[in-house]
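Visitor: coordinates only, sequence not included:
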């Protein structure tokens, strides 16, 4: 492995996760007993920034929190992970974003996000992003911020020649311009179906969906397939990385961990196959532990998982 030397900029959400553990999800109108409660730092932008920083890559996050205890706790946790949070603004009179999460004993989850300060962005946030983009090797974007700001951020990165990595979650229709600005789009199976209207149950269907996303303008696509691994293509080459065999405890931050691993590897000048392997190993460690940012591995933990598991291979088989 090459030494980590790149830098990642992240423009994204910060949420305090309010996590309830329960045996099973309630049916509509039903009350069930919870088995535990915790507040855990989260938000897709913050999670991905923390994932990159813990893997040893210099990482700067731009976003917003409220002027409240949740906001201070989120900033403190990110600093502890090594993230540069000088680009995160405190917004008086607006609560910090929250995510209300239910996690079953089997590790499945449901999430309701209340955006709060994440939706209080203005042009000053984009000005802070400009500073974060100086010398950046990649910009990570997600869709928990308002779409106009996400598009504006992608424009700024493209103008500087900084590759844009978009995690299209939560899934929603995207304008053609945003597709065209993306170097790499990383949906999971559900998001790929929403974005393309196509099933992704088989390897052939994954290829068709990836081709459809590339036809919209994305240069490269990774489809994250959970226990079935992940597939990457640039339209000519296909790579598949199998998932590591681990006992899942909590899948809340699996996608963010995967994206952080990919971005950290790419910012470090590694190959696409190595980036897939970093993503799979980072996610594999994360799902074995509870919480969002609390589950993210260090570089040493990721490398141990990487050495124990399988790497990327040609093809895209289930």
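Guide: In hand now; what should we look at? Since this is a predicted model, take the numbers as computed values, not measurements.
Visitor: going forward, measure contacts between C-alpha atoms and count neighbours the same way
Guide: Fine.
Visitor: any idea how far the most centrally placed residue in the chain is from residue 169?
Guide: In the chain, the centroid-proximal residue (Cα atoms, centre = their mean) is residue 256; its distance is 2.9 Å. Separation of residue 256 from residue 169 (Cα to Cα, to the nearest Å): 10 Å.
Visitor: what about versus this one:
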């Protein structure tokens, strides 16, 4: 199982942390697409990352991405790449220096667009992510990519907000993930909406469907997130774990959902994988990290309640798999363990799902 990620401008991240023997300096590739890809890879999905790598930082990012096991399809250019240096020695994150990098030129964008279209058609599952800066590429790129990919048989997932989300919806997407804060910032939720009242969020989700989304996931900080899945509205409660770092939890959730979809799960089950992945990530300092076995076990602690539609029998263990011909949670975990393919997974793969 594989997936393609559109990550236009990965970020070189340098984080300084305290250590008993002196400063501890960590260097990683980062940014939304990288964090999502990292979780997909942890769950056994082969990831192709389409990106632009710029200047000296781009050379470092390429090596870091390759070392993590990603297949990197990159357009290389001179200039300033996206990067940041953060200091966490006192426990809080303080930005020392940050840059979103240079805007993509017409030629780089054309090459990146073509590579994403080619790889996405092959993988059939494409996750469109955004760069850190607003001025890196035209928002309309997301409209064109979404429309062209879906028009050629690929399934498109987006985790975007603002003008990028608006553009992607105009092209049409199969699954949109967004937060309630982002909806509020876009004027789709009232500023004074009661956090316990799901009505305004459900109304916003239905509006997003009218604008071009197939299914919709809306996260709500520490509250259960909501899913518009066909005609049903689901409320998903994640396991409550002690947080070490809340950044990246939403991207881990998105990556987990996409891993489930890549494994052939229906959305009802894929959101459980995503919920477990997002819950685990808050316990870790590394964004988009976690291991498949722990995520599999955390699935048992996820609860899905149907707020509207069929299957209104209240809370039930979400890890229950009542679909035939799909990969179960155990099957998904086995995909992350080379050489331990189960009969179930082998049969699923031979069927070409």
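Guide: In hand now; what should we look at? None of the values given here were measured: they were computed from a predicted structure.
Visitor: Please say which position in structure 2 the residue nearest to the centre of structure 1 maps to.
Guide: In structure 2, residue 256 of structure 1 lines up with residue 251, judged by TM-score structural alignment.
Visitor: That match: what's it in contact with?
Guide: Contacts for residue 251 of structure 2 (Cα atoms under 8 Å, 6 or more residues apart in numbering) come out as 32, 35, 36, 159, 278, 288.
Visitor: distance of the last one from residue 99 of structure 2?
Guide: Just to be clear, that refers to residue 288 of structure 2. Going from residue 288 of structure 2 to residue 99 of structure 2 by Cα to Cα gives 21 Å.
Visitor: residue ranges for the strands of the stretch 251-353 of structure 2, please.
Guide: Counting by DSSP state E, counting those that start in this stretch, the stretch 251-353 of structure 2 has strands at residues 303-308, 316-317.
Visitor: among these, which is the most enclosed?
Guide: strand 303-308 (a mean of 20; mean count of other Cα atoms under 10 Å).
Visitor: Could you report the distance from the nearest residue to residue 316 of structure 1 once chain neighbours are set aside to residue 108 of structure 1?
Guide: Counting by Cα to Cα, 6 or more residues apart in numbering, residue 316 of structure 1 lies nearest to residue 240, which is 4.9 Å off, once chain neighbours are set aside. Distance of residue 240 of structure 1 to residue 108 of structure 1, given as Cα to Cα: 24 Å.
Visitor: More neighbours: which of these two?
Guide: residue 240 (25 against 15; other Cα atoms under 10 Å).
Visitor: Which position in structure 2 pairs with the more buried one?
Guide: Residue pairing (TM-score structural alignment): residue 240 of structure 1 is matched to residue 235 of structure 2.
Visitor: and that match, that one's in a strand?
Guide: Yes - membership of residue 235 of structure 2 in a strand is supported by DSSP: H, G, I helix; E, B strand; the rest coil.
Visitor: How about the contacts made by it?
Guide: Taking Cα under 8 Å, 6+ apart, we find residue 235 of structure 2 in contact with 224, 225, 226, 227, 304, 305, 306, 307.
Visitor: go again using 10 Å as the cut-off
Guide: Residue 235 of structure 2 is in contact with 198, 217-218, 223-228, 303-308, 315, counting by Cα atoms under 10 Å, 6 or more residues apart in numbering.
Visitor: What of residue 225 of structure 2?
Guide: Taking Cα under 10 Å, 6+ apart, we find residue 225 of structure 2 in contact with 179-180, 198, 217-219, 234-238, 271, 275, 304.
Visitor: Please repeat the previous calculation with a cut-off of 8 Å.
Guide: Per Cα under 8 Å, 6+ apart, neighbours of residue 225 of structure 2: 217, 218, 219, 235, 236, 237.
Visitor: Quick check: the match of residue 256 of structure 1 vs residue 82 of structure 2, distance?
Guide: Per Cα to Cα, residue 251 of structure 2 is found 19 Å from residue 82 of structure 2.
Visitor: what's the answer for residue 333 of structure 2, then?
Guide: When residue 333 of structure 2 is compared with residue 82 of structure 2 (using Cα to Cα), they lie 34 Å apart.
Visitor: Looking only at neighbour counts, state which of these two leads.
Guide: Neighbours per residue, other Cα under 10 Å: of residue 333 of structure 2 and residue 82, the larger number sits with residue 82, 26 against 22.
Visitor: Cheers, nothing more for now.
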